[in-house]
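> from the sequence below, what's the structure:
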Amino acid sequence: MTQITPIPTPASDDGYHFQVMRRAIDLIDASEDMMPLEQLAQKMGMSPAHFQRIFSRWVGVSPKRYQQYLMLGQAKEMLRGNATTLQAAHEVGLSGTGRLHDLFLRWESMSPGEFARKGDGLTIYWGWFDSPFGLALVMGTEKGICGLALASEMGEDAAMQDLMSRWPNATFVEDPMMLRPWVLTAFGAKDGGLDKAPLFLIGAPFQIKVWEALLSIPSGEVTTYSDIAETIGNPRAVRAVGTAVGRNPVSWLIPCHRALRKSGALGGYHWGLPVKRAMLAFEAARAEA
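Okay, the predicted model is just below:
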C-alpha cells in the first residue's frame, strides 16, 4: 500500500482540488463550447457555489476564465505575446544559482563520468507526496531532489518504474521524511524551513544544458523547442532538444510544461498531456490573479 506524506495546507488541499480540476478538464474537453458554471457543478455533483469556491481558491479566477486558459488558442496567444526570450533571461541571471522561475531553487549537476555509471554508488531516497497536481513520487540524493514524477495519468507503478529505470545501478531507500523539507519548500509550503529547495540534476551534458534553459522560463510564460535550441547554441538540434525536454526527470520544478511547439500546439508531455494543460492554466491564471 502506498504511504503518502501530506503537505500542509494549502498544498494538500490543492492536491485534492487538482483531482476536482482534472474531472472538470475531462468534461470541458468533451464539450465543444464553454460550459456554464451550473452545468459543470451539476456534472461533478456539487452546488454551483461550492464548485465556484473550490475553483477560485485553487487558481484565483472563475471557472469561465479558467476554461479560457485551457483552450489551445490561449497557448498560441501566450506564445505570440508572452513567450519569454531565454537569452534575456540568462543575461539578467535567471539561471544557475539565481532565483529560478517562481520558486526558490538551487541546483548542481552530476559529472559526465558519474552519469555514465548509471547511478552506481548513489543512494536515492524516495517517497510519495500530495502535490497541487495530484500524487507525486519524489526522489533525491543527499545533494537534492533528482526526480519528481506525477502519477495521476500514468499510475503509481509506472511512475516508480520510470524513475528507477533512469538510474538502474543506484540503491533506492524509502525515506519520505528525509525529502519532506525539500518538497515542502519546492511546493511553496510556509513551514518548509528552508530558503531554497536543492535540485541535483542527473543527466547527460546536453540534457542538463536543456534543463538549465527550462529553469530560466518565468512562471506564466512559455517558449518553443526551437528557442531553447537557439539558447543553448545549437539551433539545428530542435529534435534533440525535444527529446531532452521529454526526458526531464523533475516535473514542475524544471518546467518542461512551458515548452511548446512553434505552432503554439502543446505537443506531448511525459507525465500526461492533461497535467501539462492544467499546469499552464494554473500558472497563467495565477499570474493574472
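
> from here on, just use CA atoms for contacts and neighbour counts.
OK.

> what residues does the one helix or strand Glu283 maps to touch?
If you go by DSSP states H and E, Glu283 is part of helix 273-288. The contact list for helix 273-288 (CA atoms under 8 Å, 6 or more residues apart in numbering) reads 21-22, 25, 59-61, 66, 69-70, 133, 153, 219-221, 257-258, 266, 269.

> for that helix, which residues meet the burial criterion?
In terms of neighbour count (16 or more other CA atoms under 10 Å), helix 273-288 has its buried residues at Pro274, Val275, Lys276, Arg277, Ala278, Met279, Leu280, Ala281, Phe282, Glu283, Ala284, Ala285.

> ok, now which ones touch the residue most central in space within the chain?
In the chain, the residue lying closest to the centroid (CA atoms, centre = their mean) is Trp252, at 1.7 Å. Trp252 is in contact with Leu148, counting by CA under 8 Å, 6+ apart.

> could you do the one 5 residues further on as well?
With contact set as CA under 8 Å, 6+ apart, His257 has these partners: Ser251, Tyr269, Lys276, Met279, Leu280.

> what is the neighbour count of Asn234?
Using other CA atoms under 10 Å, Asn234 has 14 other residues around it.

> from the contacts of His257, which single one is nearest Lys196?
Nearest to Lys196 among these is Ser251, at 17.1 Å by CA to CA.

> dump the residue contacts of that closest one.
Listed by CA under 8 Å, 6+ apart, the contact partners of Ser251 are Gly147, Leu148, Ala149, Leu150, His257, Trp271.

> ok, now Ala170?
Lys118, Gly119, Asp120, Gly121, Leu122, Thr123, Ile124.

> how about this one, so we can line them up?
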Amino acid sequence: MTKIVENGTDWKRMATAISYLTGHYQEQPRLEEAAEHVGLSPFHFQRIFTRYIGVSPKAFVGHLTLAHAKAELSKGASVLAAALEAGLSGPSRLHDLCLKVEAMTPGDYAKGGAGLVVDYGFAFCPFGLAIATLTDKGLCGLGFGDDEDAMLADMRARWPKAVFRRADDKAADVVAKIFDAENREILPLYLMGTPFQVKVWQALLAIPSGEFSTYGAIAESLKSPKACRAVGAAVGRNPISWLIPCHRALGASGALTGYHWGVERKRAMLAVEAAKREMVAI
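Coordinates of the predicted model:
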C-alpha cells in the first residue's frame, strides 16, 4: 500500500477541504477559515494540503474561477486538434499516468457484461469518495460521489449482467496509485462502450492536463462536426472519470455545463490541474 491509503484520514480531510473551498471560492476564504473547517491549524493545513493535492490552498482557490479556461478558448486554437496532430491520441498515452487502453469488442458490449466478474470498492481521494471497478483486464470504472449505494447502482447499471464482488482493498490500492504523484506504474484500462463512445473517450485522452477543449472541437476531430450532442452524451457516459478526462471538455463559451459526478467536482478537478500546470511553467 502507498502512503495515500495508509493515511486515509488526511485524504478525507483534504477532500472535505476541496469541497469547502470549491463551494466558497467566491468569498475568497482565508487559510485560517479552511483550516478550521477541517480541524487543523493553519500551518498543518497548508503543509498537508500542498503535500497531498500538489498545490497550495491559495493557488487552488485562485484557479476556481475558470477565467483561464475562457482565455484559452478565446484564442481560437484547438488544443485537441494540435494534440491529435502530434499523435497523442491512440491505444495508449502518457498524461498524468502511463495508461494502457483496451476496448471491449462491440459483441461483448452488447451482452451487457454477461459472464464478466467486476470487483469494486470505495476509497477517499482529493475529490471525495471514489468507487473503482476492476476486471481481470484492468480498471473499467472510476467515479465519485457521497453515497456508496448510489455510486454502486450507477456502475451496475452500465453492466447489468455482470457479477459484482466487493473488494475494498483491491480498489483502494488502485485509487492510491491513481492519485500518487510519484506513481509511474502502467495502469491498464478496459473501456466498455459503443465504438463511437470509445472514439470520443480516446479523443479526451488527447487533451493535456491543465488544458481544455469543447464538445464541438471533439466532434470535428472525429470528422463529425454536427455530432456535438452525441459527443456530449458520450462524454457523460465516460466510465473512467479523471483518468479519461471528460472534465476537460467545456461548452464553447468556457461554461462548465454538466458533469456526471457534479459540476463543483469538475470545477475542482480543473482548478487542481491548472494550478499544477502553472507551477510547472514557472
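
> drop the TM-score for these two in here.
Superposed pair, TM-score by TM-score structural alignment, normalised by the length of structure 2: 0.87. Supporting alignment: 277 aligned residues with a CA RMSD of 2.6 Å.

> what's the farthest-apart pair in the contacts of Ser251 of structure 1?
Most distant of the contacts of Ser251 of structure 1, by CA to CA, are Gly147 and His257, 15.3 Å apart.

> the strands in the stretch 51-200 of structure 2, which residues?
In the stretch 51-200 of structure 2, the segments counted as strands under DSSP state E, counting those that start in this stretch are 92-94, 98-103, 117-125, 128-135, 138-145, 163-166, 187-191.

> can I get these in a markdown table with mean neighbour count and distance to Ile48 of structure 2?
Output for the strands of the stretch 51-200 of structure 2, formatted as a markdown table (neighbours: other CA atoms under 10 Å; distance: least, CA to CA, whole Å):
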| stretch | mean neighbour count | distance to Ile48 of structure 2 |
| --- | --- | --- |
| strand 92-94 | 16 | 27 |
| strand 98-103 | 17 | 26 |
| strand 117-125 | 23 | 14 |
| strand 128-135 | 23 | 16 |
| strand 138-145 | 21 | 22 |
| strand 163-166 | 15 | 31 |
| strand 187-191 | 20 | 26 |
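
> out of these, which gets nearest to Phe49 of structure 2?
Closest of those to Phe49 of structure 2 is strand 117-125, at 12.2 Å (criterion: CA to CA).

> count the neighbours of Gly262 of structure 2 for me.
When neighbours are defined as other CA under 10 Å, Gly262 of structure 2 has 11 of them.

> and it, what's its match in structure 1?
Using TM-score structural alignment as the criterion, Gly262 of structure 2 maps onto Gly272 of structure 1.

> which residue is the nearest non-sequential neighbour of that match?
Glu153 (5.6 Å; CA to CA, 6 or more residues apart in numbering).

> starting at the chain centroid, how far to the helix or strand hosting the one you found?
According to DSSP H and E, Glu153 of structure 1 maps onto helix 151-154. In this view, helix 151-154 of structure 1 has its centroid 13 Å away from the chain centroid, taken as CA atoms, centre = their mean, to the nearest Å.

> which residues sit against it?
Residues outside helix 151-154 of structure 1 that contact it (CA under 8 Å, 6+ apart): Phe133, Gly134, Leu135, Ala136, Leu137, Ala158, Ala159, Trp271, Gly272, Val275.

> mind putting those into JSON lines with distance to Leu94 of structure 1?
What follows is these, written out as JSON lines (distance: CA to CA, whole Å):
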{"residue": "Phe133", "distance to Leu94 of structure 1": "25"}
{"residue": "Gly134", "distance to Leu94 of structure 1": "28"}
{"residue": "Leu135", "distance to Leu94 of structure 1": "29"}
{"residue": "Ala136", "distance to Leu94 of structure 1": "26"}
{"residue": "Leu137", "distance to Leu94 of structure 1": "27"}
{"residue": "Ala158", "distance to Leu94 of structure 1": "33"}
{"residue": "Ala159", "distance to Leu94 of structure 1": "30"}
{"residue": "Trp271", "distance to Leu94 of structure 1": "26"}
{"residue": "Gly272", "distance to Leu94 of structure 1": "28"}
{"residue": "Val275", "distance to Leu94 of structure 1": "25"}
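
> how far away is the residue located most distally from the centre of structure 2 from Ala34 of structure 2?
Among residues of structure 2, the one most distant from the C-alpha centroid is Ser41; the distance is 29.4 Å, by CA atoms, centre = their mean. Applying CA to CA, to the nearest Å, one obtains 10 Å for the distance of Ser41 of structure 2 from Ala34 of structure 2.

> again with Trp261 of structure 2
23 Å.

> ok, the two, which is more surrounded?
Legend: neighbour count by other CA under 10 Å for Trp261 of structure 2 and Ala34, higher for Ala34 (22 against 17).

> OK, contacts around the nearest residue to that one once chain neighbours are set aside?
Spatial nearest neighbour of Ala34 of structure 2, chain neighbours left out: Ala17 (6.5 Å); criterion: CA to CA, 6+ apart. Residues near Ala17 of structure 2 by CA under 8 Å, 6+ apart: Ala34, Ala35, His37, Val38.

> who wins on neighbours among the residues you listed?
Using other CA under 10 Å as the neighbour test, the contacts of Ala17 of structure 2 are led by Ala34, with 22 neighbours.

> so that one sits right up against Ser19, yeah?
No - assessed by CA atoms under 8 Å, Ala34 of structure 2 is found out of contact with Ser19, at 10.3 Å.
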